[in-house]
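**Student:** I'd like to go over a predicted model; first the sequence, then the structure.
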Amino acid sequence: MTGVPASAAGGPSGAQGAAAGRADAHGAAGALGSSGALGAARLGSGDRGASGPAPRPAGSGAPEQDGGRAPLGEKITAAAVNQASVWNVANLLTMLRLLLVPGFVALMLADGGYDPAWRSFAWAAFAVAMITDLFDGHLARTYDLVTDFGKIADPIADKAIMGAALICLSSLGDLPWWVTGVILGRELGITLLRFLVIRYGVIPASRGGKLKTLTQGVAVGMYVLALTGWLATLRFWVMGAAVVLTVVTGLDYVRQAIVLRRRGIAERRAALEETRG
């Protein structure tokens, strides 16, 4: 029929077309949404892309890794675990030697300082201190027990027990004061010298220095005991050998310090000239 409007004639097909268009649009949006949701789900499930590892789930206790490197907190924890504890056997021996110093002085000066029995007890305390001095450093180096406390306390304990024995002997008149002055002056001077040249390097302990320490310990121990006769004469010669070793090794340390300082200065000048050139 010719009188029917075009909109009416095409009504059903137009409505169907519009409905189909809306369905297609809805399906595309749904597909896009589902693909986005799928992508988000894949990222959330820990899928590793080219950009790197997936984010770590919140609340998980696993440490986050960055290129196989542990976080700073883990490094600090590991360093704290690897560092030797202050309360180890080497440091305990050092602390025992420090505690023996006042006990040794009390035993040495008991009953006027000339009683053979009290001097024997003082010798026993001195001997224990010397023996612990031989073992604490060896244990610290062998079993990796070196600590900052040990580095500071060990030389203090060594000089404290030796200085206390020498001063007590000189104050009692058993040992000339000049011997005490030479030995203690050398020990304090070399310690100060080590600190002065530490910027250029460390002066290692020599065999002569170890022999000096052993000879000093034997000589002082013989003087602590109330010896008479040929043993009293023998201790005089042992102390003489200790004084000679004290002076000779002290001069050798001074020579090493001078060489070390000159070498360090020369190396610094060479490095400075190389940077300028």
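**Tutor:** Received it, and whenever you're ready, just let me know what you need.
**Student:** drop to CA atoms for contacts and neighbour counts, all remaining ones
**Tutor:** Will do.
**Student:** for the chain, longest helix please?
**Tutor:** Secondary structure of the chain per DSSP state H: the longest helix is helix 230-276.
**Student:** and the comparison structure, right after this:
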Amino acid sequence: MTEGSPGSPGTPPAPQASVYNVANLLTLVRILLVPVLVWLMLEDGTGWRVAAFAVFAVASITDKIDGDLARARGLVTDFGKIADPIADKALTGAALIILSALGELWWWVTIVILVREIGITLMRFVVIRYGVIPASKGGKLKTMLQVLAIGFYILPGPWDPIRWGLMAAALVVTVVTGLDYVVQAWRLRRGTPAAS
């Protein structure tokens, strides 16, 4: 029988993944680690900064793990789609703000990155009725460079050349991919809505 044919029960819809799954749990853990990271970064002493680096590293790794698990095991949920990017931006945003507040990173760098991240996220929600802007390879590279740069800024030690190089690369890729997303959104907006 064909689904939805008159007089037939039809084929039952595919079961939706429960919101209570390991991928969403890891996302929640990442969100809960943000205030822990902030607290550790605000404490004085090398040991505290090493602990902050460890927390940041663990939280960053959960981002990779929860995404892979969600896709591999069919655990993608609406909660995960919303919470995952929020967790990512909360983690990197909090670290950048604390680094700038401590005078270890120029404020303009933090502002450029945060404006791009928040702006692109809002733009994606605005144009979603016309279609979805998929994550690009450049976007994934941007995330990796940001995480590496922030990690080296948090980690105590004589890492300045590496910190500066990674942050410069992250900043360039962040801006370039942001402009690319704006162009994609503009083209999507000018085209036929996805629902048509």
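**Tutor:** Received, thanks. Just so you know, these numbers come straight off a predicted model, no measurement behind them.
**Student:** what TM-score do we get after superposing?
**Tutor:** The TM-score (TM-score structural alignment, normalised by the length of the second structure) is 0.92; 191 aligned residues with a CA RMSD of 1.9 Å.
**Student:** give me the helices and strands touching the longest helix of the first structure, please.
**Tutor:** Helix 230-276 of the first structure is packed against helix 177-196, helix 207-224, with contacts defined by 3 or more CA pairs under 8 Å, 6 or more residues apart in numbering; DSSP states H and E.
**Student:** again, only this time at 6 Å
**Tutor:** On a contact count with 3 or more CA pairs under 6 Å, 6 or more residues apart in numbering; DSSP states H and E, helix 230-276 of the first structure meets helix 207-224.
**Student:** average distance between the helix it packs on and the second structure?
**Tutor:** Here helix 207-224 of the first structure, set against the second structure after superposition, deviates by a mean of 0.2 Å using mean CA distance after the TM-score superposition for the first structure.
**Student:** buried sites along that helix?
**Tutor:** Neighbour-count burial for helix 207-224 of the first structure flags 209, 212-213, 215-224 (criterion: 16 or more other CA atoms under 10 Å).
**Student:** state the distance from the residue mapped onto Arg261 of the first structure from the second structure to Arg124 of the second structure.
**Tutor:** Structural alignment (TM-score structural alignment) places Arg261 of the first structure against Arg189 in the second structure. Taking CA to CA, to the nearest Å as the measure, Arg189 of the second structure falls 11 Å from Arg124 of the second structure.
**Student:** repeat that for Arg187 of the second structure.
**Tutor:** 13 Å.
**Student:** and for Asp180 of the second structure?
**Tutor:** On the measure of CA to CA, Asp180 of the second structure and Arg124 of the second structure end up 13 Å apart.
**Student:** between the two, tell me which one has more neighbours.
**Tutor:** Neighbours per residue (other CA atoms under 10 Å) separate Asp180 of the second structure from Arg124, with Arg124 holding more: 18 against 15.
**Student:** gap between whatever residue of the first structure lines up with that one and Leu214 of the first structure?
**Tutor:** Under the alignment (TM-score structural alignment), Arg124 of the second structure maps onto Arg194 of the first structure. With distances taken as CA to CA, Arg194 of the first structure is found 21 Å from Leu214 of the first structure.
**Student:** returning to what we had before: output the buried residues of helix 207-224 of the first structure in CSV; the columns should cover distance to Leu175 of the first structure.
**Tutor:** Shown next, in CSV, are those (distance: CA to CA, whole Å):
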residue, distance to Leu175 of the first structure
Gly209, 22
Lys212, 18
Thr213, 18
Thr215, 16
Gln216, 13
Gly217, 14
Val218, 14
Ala219, 11
Val220, 9
Gly221, 12
Met222, 11
Tyr223, 8
Val224, 10
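**Student:** with the second structure superposed, average distance for stretch 119-126 of the first structure?
**Tutor:** Mean deviation of stretch 119-126 of the first structure relative to the second structure after superposition (mean CA distance after the TM-score superposition for the first structure): 0.3 Å.
**Student:** so how far is that stretch off the chain centroid?
**Tutor:** The chain centre lies 34 Å from the centre of stretch 119-126 of the first structure; the measure is CA atoms, centre = their mean, to the nearest Å.
**Student:** what span of the second structure is it aligned with?
**Tutor:** The aligned range for stretch 119-126 of the first structure in the second structure is 49-56, by TM-score structural alignment.
**Student:** repeat for stretch 244-252 of the first structure
**Tutor:** Using TM-score structural alignment, stretch 244-252 of the first structure pairs with 172-180 in the second structure.
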